[in-house]
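Peer 1: My questions are about this predicted structure, shown below with the sequence.
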Amino acid sequence: MYKGQLFNSEIIQVLSKMGHTDQIAIGDAGLPIASDTPRIDLAVTYGVPSFIQVFQTVSKDMQIEKVILAEEIIKRNCEMHKLILEQIKKLEQVQNSSIETIYVSHEKLKLQTRHCKAVIRTGECSPFANVILQSGVIF
C-alpha cells in the first residue's frame, strides 16, 4: 500500500507526471475551471475539505519552486494569506530552498489556471483562496 500522506489517486497521478516548471492549482469552491483543464473535485460541502488542508497535504508531496497568489488575498482574506505564507515557510525549511512567491491579479491567476496540469477544487468558501504551485526539481 502507498504510504505517503496523500491518498487521492488523481492528485498523485498528476504530481507524478509533473516536470520542472509544470503547475498545478488548488482553488476554492468558486474558482472557474476551463472545460479543457483537468478538474479534480474534492468539494463535499461548504468548507469541506478546506483550502488550507488540501494545500498543506499536496505541498508536502511536491517540490515547489514558485507560488502564485491573487494580490486581492492580501486585503480581502488576510487570515488565509497568513496561513499560506506560514506553510510556505515550513516548506522552505523542509526543502532546504527558497520558494518564490508572486502576486498577480485574480483575473490573471484565473487565466493562468488554463496552463496547469490540473485544478483541484476544494470546498473552501472564502474569497481568493486559490494558489498555483510551480514544480521545482529535487536535485
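Peer 2: Structure's in. What do you need?
Peer 1: rest of the way, CA atoms for contacts and neighbours
Peer 2: Fine.
Peer 1: Helices of the chain, start to end?
Peer 2: Ranges of helices in the chain, per DSSP state H, are 9-17, 51-60, 73-76, 78-95, 106-112.
Peer 1: Ok, which of those helices comes nearest residue 133?
Peer 2: Checking these against residue 133 by Cα to Cα gives helix 51-60 as the closest, at 8.2 Å.
Peer 1: Which positions within the closest one qualify as buried?
Peer 2: Using 16 or more other Cα atoms under 10 Å as the test for burial, helix 51-60 gives 51, 52, 54, 55, 56, 58, 60.
Peer 1: Adding distance to residue 111, write these out as JSON lines.
Peer 2: Formatted as JSON lines, those follow (distance: Cα to Cα, whole Å):
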{"residue": "51", "distance to residue 111": "20"}
{"residue": "52", "distance to residue 111": "22"}
{"residue": "54", "distance to residue 111": "22"}
{"residue": "55", "distance to residue 111": "20"}
{"residue": "56", "distance to residue 111": "24"}
{"residue": "58", "distance to residue 111": "22"}
{"residue": "60", "distance to residue 111": "26"}
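Peer 1: okay, now the one to match up with it:
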Amino acid sequence: MLKGISPLLSPELLKVLDEMGHGDEIVFADANFPTVSTGKRIVRADGIGAVELLDAVLQLFPLDQYDEDHFVLMEVVPGDPVQTPIWDEYKAVLNRYEPEAKVHTMERFAYYERAKEAYCVVATGETAQYANMILKKGVVR
C-alpha cells in the first residue's frame, strides 16, 4: 500500500505512467472507443469514469510544458447533435493541476491515427460520448 495514491490507479496503470517519458502520450478512451484495434498497449480501467481518472492521474503526471498540444479531445463529428458537458468537467480538473494548459480538439479519424502512436490506451468505463482524451507527458520537476 502507498500513501497519497488514488485507489483508482491500478498497479498496471501506475507502472505505465512511470515508464512513460517526456513527450510520450497516453489515451483515456471512453467505452465506445476502438481500444483493442487502436492500442499497442492497453490498460483496463473498467467502471472508472474519465473525470475521476483524470483527476487521479494529473496529481502525478505533468503535461508537456513545451508543447501546447498536450491535452487533446476528439472533435464532435459535424452534424452530430450530441452535447459534451463532460468537457467542462475535464477543463475544471485540468485547471486545478495545470492552470496554463489549453484544450485542443482533433478531427475523429486524425485522432484515431494519433491514438495508434500513443504509448498506451486506457479503456475507461466512461459512457459519455466524445469523452476520449490524449495527454502528452511533460518533465517532472
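Peer 2: Thanks, I have the structure now. As the structure is a prediction and not an experimental result, all values here were calculated from the model.
Peer 1: thinking again about what came up before, let me know the closest of the buried residues of helix 51-60 of the first structure to residue 130 of the first structure.
Peer 2: Distances from residue 130 of the first structure to the buried residues of helix 51-60 of the first structure, taken by Cα to Cα, are shortest for residue 51, at 7.8 Å.
Peer 1: residues in contact with that closest one?
Peer 2: 26, 27, 28, 122, 123, 124, 129, 130 (Cα atoms under 8 Å, 6 or more residues apart in numbering).
Peer 1: Apart from its neighbours in sequence, what residue is nearest residue 36 of the first structure?
Peer 2: With Cα to Cα, 6 or more residues apart in numbering as the criterion, residue 36 of the first structure has its nearest non-adjacent residue at 7.9 Å, and that residue is residue 114.
Peer 1: hang on, the earlier thing: just the helices of the first structure: most buried one?
Peer 2: Mean neighbours per residue, mean count of other Cα atoms under 10 Å, is largest over the helices of the first structure for helix 51-60, with a mean of 18.
Peer 1: average gap between it and the second structure?
Peer 2: Superposing on the second structure places helix 51-60 of the first structure at an average distance of 1.4 Å from its equivalents, by mean Cα distance after the TM-score superposition for the first structure.
Peer 1: returning to that earlier point: which of the buried residues of helix 51-60 of the first structure sit farthest apart?
Peer 2: 51 and 60 (14.3 Å).
Peer 1: Using PyMOL, define a selection of the buried residues within the contacts of residue 51 of the first structure.
Peer 2: Entered in PyMOL, the line below selects the buried ones among the contacts of residue 51 of the first structure, by 16+ other Cα under 10 Å:
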select buried, resi 26+27+28+122+123+124+129+130
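Peer 1: my read: residue 122 of the second structure touches residue 42, true?
Peer 2: Yes. With contacts counted by Cα atoms under 8 Å, residue 122 of the second structure reaches residue 42, the gap being 5.8 Å.
Peer 1: Between those two, which contacts overlap?
Peer 2: Common neighbours of residue 122 of the second structure and residue 42 (Cα under 8 Å, 6+ apart) are residue 35.
Peer 1: More neighbours: which of those two?
Peer 2: residue 122 (22 against 19; other Cα atoms under 10 Å).
Peer 1: Distance of the aligned partner of the more buried one in the first structure relative to residue 89 of the first structure?
Peer 2: Matched to the first structure by TM-score structural alignment, residue 122 of the second structure sits across from residue 120. Shown here: residue 120 of the first structure relative to residue 89 of the first structure, a distance of 22 Å by Cα to Cα, to the nearest Å.
Peer 1: what do you get for residue 5 of the first structure?
Peer 2: From residue 5 of the first structure over to residue 89 of the first structure the distance is 19 Å, taken as Cα to Cα.
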